[in-house]
Every structure is written in structure tokens, then in C-alpha cells.
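**Q** Take a look and give me a structure for this.
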Amino acid sequence: MQRLFAGTPFDRPPVCERCAALETACVCPAPSSTPFRLDPRTQTATLRKEKRANGKWVSLVCGLDPQGNDLSALLSRLKTRCSSGGTFKEGRIELQGDHLETIRAELTAIGYRVKG
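**A** Here you go, the predicted model:
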């Protein structure tokens, strides 16, 4: 009798991605479930605004460590608070429009020090 998943990945026993041993025989340390995050009170965010070539203003948040912060979640929070679009480019957060005071208030509420 032939098995239903014979020859597929579901037929094989699970193996460790790091050492390629069977999961039951693996001795690798368990990966950390929580990523490393820096305390916002120890960081300073620099705010500024730029006028782009098409005459539109863009608010920038610079100076935050991409590895020590969840910048995509922070961008999402700031976009919601400012009711505008935005993106993460070259290690900085860019929001469409002049929203420096709203961004300053939100970052201060989170615990960041703000400059600019």
C-alpha cells in the first residue's frame, strides 16, 4: 500500500534548519522568541522637514537604530496618528506632509527624546 504523502516534504521527519539533524536529536540552543529592542528613553530621534522637487513637504524622523527598534510598527503608528502616507527609506522614516508637532508629541508619549 502506498502512503498518501510518500516522497513529499510531509513524508519526511522534521529537521533542524541550523544543524540539519532530526529535531528530536538536535542540540542547538532554542532561538530567542523576543527580538532585541532598545529602550526608547535612551534614544534621541531627530526631526526635520524637507521640501521635495514637486513642492510637497515631507517630515523625516532620523537617528533611530533600525536593529534596536521596530521601525515598521513605529511608522504604522505615526501614519495613523498623522493620517498621512509614509515610508521607511535609508534608515529613516518619511511621512508625507508637515507633521512635525504631531510626530514630536507621539514620540515623546512613547518615551523617545526628540531633537529638531
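**Q** going forward, measure contacts and count neighbours with C-alpha atoms only.
**A** Noted.
**Q** Going by residue numbers, what spans are helices in this structure?
**A** Assigned by DSSP state H, the helices in the chain fall at 71-82, 100-110.
**Q** For the longest one, name the packing helices and strands.
**A** This points to helix 71-82. strand 86-89, strand 92-96, helix 100-110 (3 or more CA pairs under 8 Å, 6 or more residues apart in numbering; DSSP states H and E).
**Q** who touches the first one?
**A** Taking contacts as CA atoms under 8 Å, 6 or more residues apart in numbering, the residues outside strand 86-89 that touch it are 71-72, 75, 79, 93-96.
**Q** Please type out the ChimeraX selection for whichever of those turn out to be buried.
**A** Remark: buried members of the contacts of strand 86-89, expressed as a ChimeraX selection using 16 or more other CA atoms under 10 Å:
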select :71,75,79,93,94,95,96
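**Q** I'd like the contacts of strand 86-89 as JSON lines, with distance to residue 107 appended.
**A** Shown next, in JSON lines, are the contacts of strand 86-89 (distance: CA to CA, whole Å):
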{"residue": "71", "distance to residue 107": "12"}
{"residue": "72", "distance to residue 107": "14"}
{"residue": "75", "distance to residue 107": "11"}
{"residue": "79", "distance to residue 107": "12"}
{"residue": "93", "distance to residue 107": "12"}
{"residue": "94", "distance to residue 107": "14"}
{"residue": "95", "distance to residue 107": "14"}
{"residue": "96", "distance to residue 107": "17"}
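**Q** compare with the first, here's sequence two:
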Amino acid sequence: MDLQDQLKNLFPDHEFQEEQTPQKSEKNIWMQEEPLLCKYEKRKGKAQTIIAGYTGADEDFKKLAKELKTTLSVGGSFKNDEIIIQGDYRDKIMELLKNKGFRVKRVGG
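**A** Next up is the predicted model:
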């Protein structure tokens, strides 16, 4: 006997209605014509990948930053309209952004 059967025995007059959970609808991130710039820098002796050049809303760029960080399982931040990812992940980031539909330009070595 599962929980629903037990509840039906306790409350025979009650009509059970299954709750509908609203599905999350992910907002589309604004795509731009100009390419995003993906560059590599060393700051304080540590390797960092920087993504800049997004002209859309800051909230969309922050969502993109969070998605990149969780996908790559790395740390990073969003400052001064740039996504800063800890480590050299240019190739992986460029591939992920191209799969999302962004144009990406590699800057530097």
C-alpha cells in the first residue's frame, strides 16, 4: 500500500488532484552580430580566460557566465562587462559558444 492508497482510506471523500508544476522556460540569450572576444591573460601569475564584447543585457551575460562556469567546473567572475574564467579554457569556451550560436573571435596567442 503506497501513500496515496493510505490517504484515500483515511479521507474517502477527498478528491485527489495532481499539482501541475510549471516548467522552467529558459529565456533566450540575445545573439549579436559582432563576435565575442575570447582572450588569454596572466594576472598576478595566474592564467585567465576573458570573454568580452557582449552588447546585450548584463543579466543575459551573467547567465552565460554561470553556464560556462558550471559546464567547465571552474571558478570565475563577471566584472566590467567581462567574463573572467580561471585557467586557459579558450578552445572549450569557443566551442561551447559556437554551439550556442555565438560568433567567437580568438584574440592573442
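**Q** Quick TM-score on the pair, please.
**A** Taking TM-score structural alignment, normalised by the length of the second structure as the basis, the two superposed chains have a TM-score of 0.65; 80 aligned residues with a CA RMSD of 2.2 Å.
**Q** out of the helices and strands packed on helix 71-82 of the first structure, which comes closest to residue 39 of the first structure?
**A** For residue 39 of the first structure, the closest of those is helix 100-110, at 10.1 Å, according to CA to CA.
**Q** quick check: that closest one aligns to which part of the second structure?
**A** Alignment note (TM-score structural alignment): helix 100-110 of the first structure is matched to residues 90-100 of the second structure.
**Q** Mind listing what's buried along that stretch?
**A** Neighbour-count burial for stretch 90-100 of the second structure, counted by 16+ other CA under 10 Å, picks out 90, 93-94, 96.
**Q** on that earlier part again, export the helices and strands packed on helix 71-82 of the first structure to a markdown table and tack on distance to residue 65 of the first structure?
**A** A markdown table is the format used below for these (distance: least, CA to CA, whole Å):
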| stretch | distance to residue 65 of the first structure |
| --- | --- |
| strand 86-89 | 13 |
| strand 92-96 | 9 |
| helix 100-110 | 15 |
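**Q** can you tell which of these is closest to residue 45 of the first structure?
**A** Using CA to CA, these put helix 100-110 closest to residue 45 of the first structure, at 8.1 Å.
**Q** mean shift between that closest one and the second structure?
**A** Once fitted to the second structure, helix 100-110 of the first structure is off its aligned match by 0.4 Å on average (mean CA distance after the TM-score superposition for the first structure).
**Q** Touching that helix from outside, list them.
**A** For helix 100-110 of the first structure, contacts defined as CA under 8 Å, 6+ apart pick out 40, 47-49, 59, 78, 81-82, 113-114.
**Q** can you do 7 Å?
**A** If you take CA atoms under 7 Å, 6 or more residues apart in numbering as the criterion, helix 100-110 of the first structure is touched by 47, 59, 78, 82, 114.
**Q** can you tell me which two in the residues you listed are farthest apart?
**A** Farthest apart among the contacts of helix 100-110 of the first structure by CA to CA are 82 and 114. That separation is 17.0 Å.
**Q** before we move on, the earlier item: out of the buried residues of stretch 90-100 of the second structure, which comes closest to residue 8 of the second structure?
**A** residue 96 (50.1 Å).
**Q** Where does stretch 9-20 of the second structure end up in the first structure?
**A** Per TM-score structural alignment, stretch 9-20 of the second structure has no counterpart in the first structure.
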